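Undergrad: Give me a 3D structure for the following:
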Amino acid sequence: MNLGHLMTQAAQRYGERTALVWGPNSWTWSELNSRVDALAAGLSARGVGKGDAILVLSRNSNQMFESMWATFKLGAVWVPCNFRLTPPEVAYLAVASGAKAMLYEDIFAAHVDAVRAGASNLEQVICVGSAGDGETGYEDIVSEHDGACFSEALVEHDDPCWYFFTSGTTGRSKAAVLTHGQMCFVVNNYLADQMPGLGPDDASLIVAPLSHGAGVHAMPQVVRGAKSVMLPGSSFDEEAVWRLIEEHSVANMFTVPTILTRMVRHPSVDRYDHSSLRHVIYAGAPMYREDQVAALKKIGKVIVQYYGLGEVTGSITYLPAEAHSIVDEEMPVGSCGFARSGMEIAIRDPEGAILPADRRGEICVRGPAVFAGYLNNPEANAKVFKDGWFHTGDLGYLDDRGFLYLTGRASDMYISGGSNVYPREAEEVLLTHPGVEEVAVLGVPDPKWGEAGVAVIVRSSSEEARALSKEELLGHLEGKLSRYKFPQVFVFWDELPKSGYGKVPKHLIRDELYARGDLVKDGGGARK
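TA: Coordinates of the predicted model:
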């Protein structure tokens, strides 16, 4: 089925109910679907059709939301960009995807110039806002084709619908090809596992960019006719989040652990009613136990974890709300849950053998949520698809009940004195110190040990934390962690660099260490 038909069905079933809210503006399902049809008809009239890539660069808006569904109805391929990317980075995505059309918000004019200079396939540029020379205004297209009833293109299960670009922690970002059939499974999987009971009386709050996980999360809302509410500003505002949760009786939302932690620590959490929340889904990175407990104490047993990748669109494991607890003995502490419905997990060693319970290896997955492969990248596909399994590049183990424990990226592991060290183990212990707000540990070259750990610490705001030292933190690790796993160097920053989605990628930490002079590029390792 063409994914765009989900929007058509929502308009048929829920008509005059509110579909989308953004600041003071709102649209019913009928209005939203009419705008989607008008955009699809306008793009079709301009020669954009099945199989064509449409590059989208915008902050969250109703137009951003509409572009996804119009692209699906066309049978075209949605290529959303992280709006924090630089013009050269966006130009690369345009070339890599072979974009025929670009839809952008007018504050990104410099990005369009870069795309025009490098993308030979680009034929149409549609602007949300003030259109430039040779461009067409988004709202002009919608007005021109108002009243159009667009018939969704016929598609097959494996026809692409979305090029989901990876974050590119090493080398260039790769386009993971998501298909109509795959995403139909993913939508049903979300409804079955993560948000059971979702219905037309519910509301969902969109706090993350629609270009990635939040866009996937919005799709099941459409299936069930649940209203989606977007933050009114361009920056994250904790008070606005809690105000909207109360105002719209929000039932579910998707975010990342760092943002959820910010929300529950903000004083505004106590000024608004959040009793309507049933599923607060956190993903994108493991959540430290201290932060998990704080969230449970503040908003109750409504948090749901999932683990996945863009290549598997979040559908690998989930830890449901009922499996969470503030009591360690009542939950699988440190686990990211068990396999999602219809998915299978195996832990494999470097030779490809499947390992038994409690043995650490690479996390591999198979099932209908796995993507179709990387676009025009046979080398990368050969690396990740082996023996019928997708190899995630993440390390972990399964316990005897099937709960998965993530121990880090294969690329995060370092070897110190001949022993494998997984940074997350030290991070978990360090975060239990009351003076530590955030921490990141990574391995760097070391002339004595081969590699050694560097811990980047953000002190908490307490008066006592100001004097927090390396010696105190080493004492805190004593008896809780094998000594060979201790970081050798501690540096203290005011904050950790984060990606546009609130994650803390290790490559950003490493770059900043070099930029500050805490790492020496000549191979001398870290300054002690």
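
Undergrad: Only C-alpha atoms from now on, for both contacts and neighbour counts.
TA: Will do.

Undergrad: How about the contacts made by Leu32?
TA: 11, 19-20, 66 (C-alpha atoms under 8 Å, 6 or more residues apart in numbering).

Undergrad: same thing but 10 Å
TA: 7-8, 10-11, 15, 18-20, 26, 38, 62-63, 65-66, 69 (C-alpha atoms under 10 Å, 6 or more residues apart in numbering).

Undergrad: Between those residues, which sits nearest Gly118?
TA: Among these, Gln63 lies closest to Gly118 (C-alpha to C-alpha), at 25.3 Å.

Undergrad: right, and that closest one touches Val36 too?
TA: Yes - counting by C-alpha atoms under 10 Å, Val36 is a contact partner of Gln63 at 9.0 Å.

Undergrad: Tell me which helix or strand the residue lying farthest from the centre of the chain sits in.
TA: Distance from the C-alpha centroid of the chain peaks at Lys448, with 37.9 Å (C-alpha atoms, centre = their mean). Under the criterion DSSP states H and E, no helix or strand holds Lys448.

Undergrad: re earlier: the more surrounded of Gln63 and Val36?
TA: Val36 (29 against 20; other C-alpha atoms under 10 Å).

Undergrad: Assumed that one was part of a helix.
TA: Yes - membership of Val36 in a helix is supported by DSSP: H, G, I helix; E, B strand; the rest coil.

Undergrad: Give me the distance from the helix or strand harbouring Tyr405 to the chain's centre.
TA: In the assignment (DSSP H and E), Tyr405 maps to strand 404-409. How far strand 404-409 lies from its chain's middle: 17 Å, per C-alpha atoms, centre = their mean, to the nearest Å.

Undergrad: and for comparison, fold this next one:
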Amino acid sequence: MDLATAFRWTTERYPHRRAVGGPVPMTYAQWDARTDRVARALVALGATPGTRAIFLLQGGEPLATLHLAAQKAGIASLPLSTRFGADELAYCISDCSPVLIVVDETTHDLVALALESVEQPPAVVWAGAAADAPRGTMSLSAEIERTSPGPVGFVPSEADISVMLYTSGTTGRPKGVPRTHFAEFQSALAHLLQTGHAPGEATLGVMPLFHTMGLRSLLATVLAAGTWVPQAKFDAEASLELIVRERIGALYLVPTIFWALLQTGRLAEATSVRKLAYAGASMTPTLAEGLGETLNPERFVNHFGSTEIYTFSIGPDGVAKPGCAGRAGVFSRLRLVDPDPGAHPDDVVADGEQGQVAVSMASPEAFAGYWNRPDADAKSIRDGWYFTGDLATTDEDGDLWVAGRVDDMINSGGENIYPEEIENALARCPDLDEVIVVGTPHDKWGHAVTAFVVGPRGVDPAHTLAAVEAYVRDASGLPSMKRPKRIVVVDRIPRSAVGKTLRRHLVAGDFSALADSTGTAPR
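TA: Reported below is the predicted structural model:
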């Protein structure tokens, strides 16, 4: 099944059902007609079947419409991160050789700067009002006005590239991950099965479409003939208003967004929400407990996966087992193998031992390999298995518990220490809002376990530091070797556009300390 056909079949079943919520709603019949015209406009602008087009917009319905229109026209959609710097963006443009790049008022200047260092720059297309189009750009809206209604007249194959996402680049260069119509359809289907997303259900479209979670919320909602409620930029109060007004039943978000919603103190108003799912980062037990007590959801799913293979495993009960990654997904197969970088997929660790998560590439949700990166393929794909770089153990029930990333492991005094265990212990401290643990260079220990904490708003950083130090010493339950040797109070934790913690920034010293247990002056 290709995505263009899937969209049309949903429209045939429920033409008058609300497809897009928010201030500018559309039925499925209206959205189908709108995406047809956008698809024809993209072709007229030079993006023919088999080509690639970058969509660099703030988000919301305009970006979703472009993505769905690209599926109908057989164009590989590349929704890139709006947080890329000019150098990263120039690299991605040169790497994927798009025929055009669609921009809006939030991204035009960045693209112009990036294109200065691109040898063969693509055509730039303006997504805003035609009258506002900057000099040197073509107007998408003007082209849409010139097109006639109706389908573009092309039906993609399920083997065609639907989308290419670039990894966030938390380490090294961004990597292109091409995904077929088949893989995207199967991933959306898996999402529906694994989260219990019901037919016709409404969901919040706030996760960016340059991330697999944002795409999954969109495509799964289309398959289920539900209502996708766009929010181009996250704001906790505005999100809560949308959830309540639109009677949203299912939320699929990163933990940082759930945390922000809980911090409003008003999340209990969202009585329509019955299904929760999270991914992208671990969730502390305290946050899971808070969400469970506030919303009492019917389903509370921990989705463990990646851009490359959408599902690794599913933890089906975030209330009973907060943080547990559960078992392999409905279309997945996984095993724990020796953490050594050169390990073979058959080097399976014994029950209860920690190992690296390897997932079968036979999954219908899997990609086939990175774009122009044989070095990355050689590192991550071996004998039909994808090596995720995640470390995990299984408990007595056979359920998976992720301990962190291989690259995040802290070697302090010859001992291997995993940050998430310490973070979960410290997260229960009532005198902090957020905590991230990394290893920072230390002359004696090699690396010192260092906790970066964000205190409650308005509280003196020195008070936060003293309170956390006391908690570590008296109430954390951590053995001495795992207690932070350094605690730093900061105003924020560095994160990517989708909420992933950028630990490397902290390791490199890229932070401003408000208070520091080493006595180092704030800088």
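
Undergrad: Please flag which of the contacts of Leu32 of the first structure sit within strands.
TA: 18-20, 26 (DSSP state E).

Undergrad: Give me the range in the first structure that stretch 413-425 of the second structure lines up against.
TA: Following TM-score structural alignment, the aligned partner range for stretch 413-425 of the second structure in the first structure is 417-429.

Undergrad: buried stuff in the matching stretch?
TA: 421-429 (16 or more other C-alpha atoms under 10 Å).

Undergrad: and of those, the nearest to Ser151 of the first structure?
TA: Of those, the one sitting nearest to Ser151 of the first structure (C-alpha to C-alpha) turns out to be Arg424, at 49.9 Å.

Undergrad: with the second structure superposed, average distance for the helix or strand containing that closest one?
TA: Arg424 of the first structure belongs to helix 423-431 when elements are defined using DSSP H and E. Helix 423-431 of the first structure, aligned to the second structure and superposed, deviates on average by 1.1 Å (mean C-alpha distance after the TM-score superposition for the first structure).

Undergrad: what does that helix rub up against?
TA: 286-291, 334, 406-409, 412-414, 436-443, 453-458, 473-474, 476-478, 480-482, 485-487.

Undergrad: Check stretch 288-296 of the first structure too.
TA: Residues from elsewhere that reach stretch 288-296 of the first structure (C-alpha under 10 Å, 6+ apart): 257-258, 260-265, 286-287, 297, 300-303, 321, 324-328, 333-334, 424, 427-429, 431-434, 437-438.

Undergrad: Just the buried residues of those.
TA: Here, 16+ other C-alpha under 10 Å leaves 257-258, 260-261, 263-265, 286-287, 300-303, 321, 324-326, 333-334, 424, 427-429, 431-433, 437-438 buried among those.

Undergrad: Now, those residues that are in strands?
TA: Those of these lying in strands (DSSP E): 303, 437-438.

Undergrad: Out of these, flag the one nearest to Pro350 of the first structure.
TA: Among those, Glu438 lies closest to Pro350 of the first structure (C-alpha to C-alpha), at 32.4 Å.

Undergrad: dump the residue contacts of the aligned partner of that closest one in the second structure.
TA: Under the alignment (TM-score structural alignment), Glu438 of the first structure pairs with Glu434 in the second structure. Applying C-alpha under 10 Å, 6+ apart to Glu434 of the second structure gives the contacts 256, 259, 423, 426-428, 452-456, 489-493.

Undergrad: Distance of Leu210 of the first structure relative to Met331 of the first structure?
TA: 32 Å (C-alpha to C-alpha, to the nearest Å).

Undergrad: Among the two, which residue is more densely surrounded?
TA: The neighbour comparison of Leu210 of the first structure against Met331 (other C-alpha under 10 Å) goes to Leu210, with 23 against 14.

Undergrad: just the strands in the stretch 1-150 of the second structure please.
TA: Per DSSP state E, counting those that start in this stretch, the stretch 1-150 of the second structure has strands spanning 18-20, 26-27, 52-56, 76-79, 100-103, 123-126, 138-139. These are given in chain order.

Undergrad: so which of those strands comes closest to Thr195 of the second structure?
TA: Thr195 of the second structure sits nearest to strand 18-20 of all these, at 19.8 Å, using C-alpha to C-alpha.

Undergrad: about what we covered before: could you check what's spatially nearest to the equivalent of the residue farthest from the centre of the first structure over in the second structure, not counting adjacent residues?
TA: Taking TM-score structural alignment, the alignment pairs Lys448 of the first structure with Lys444 from the second structure. In space, and not counting its chain neighbours, Lys444 of the second structure is closest to Gly413: 7.7 Å by C-alpha to C-alpha, 6 or more residues apart in numbering.
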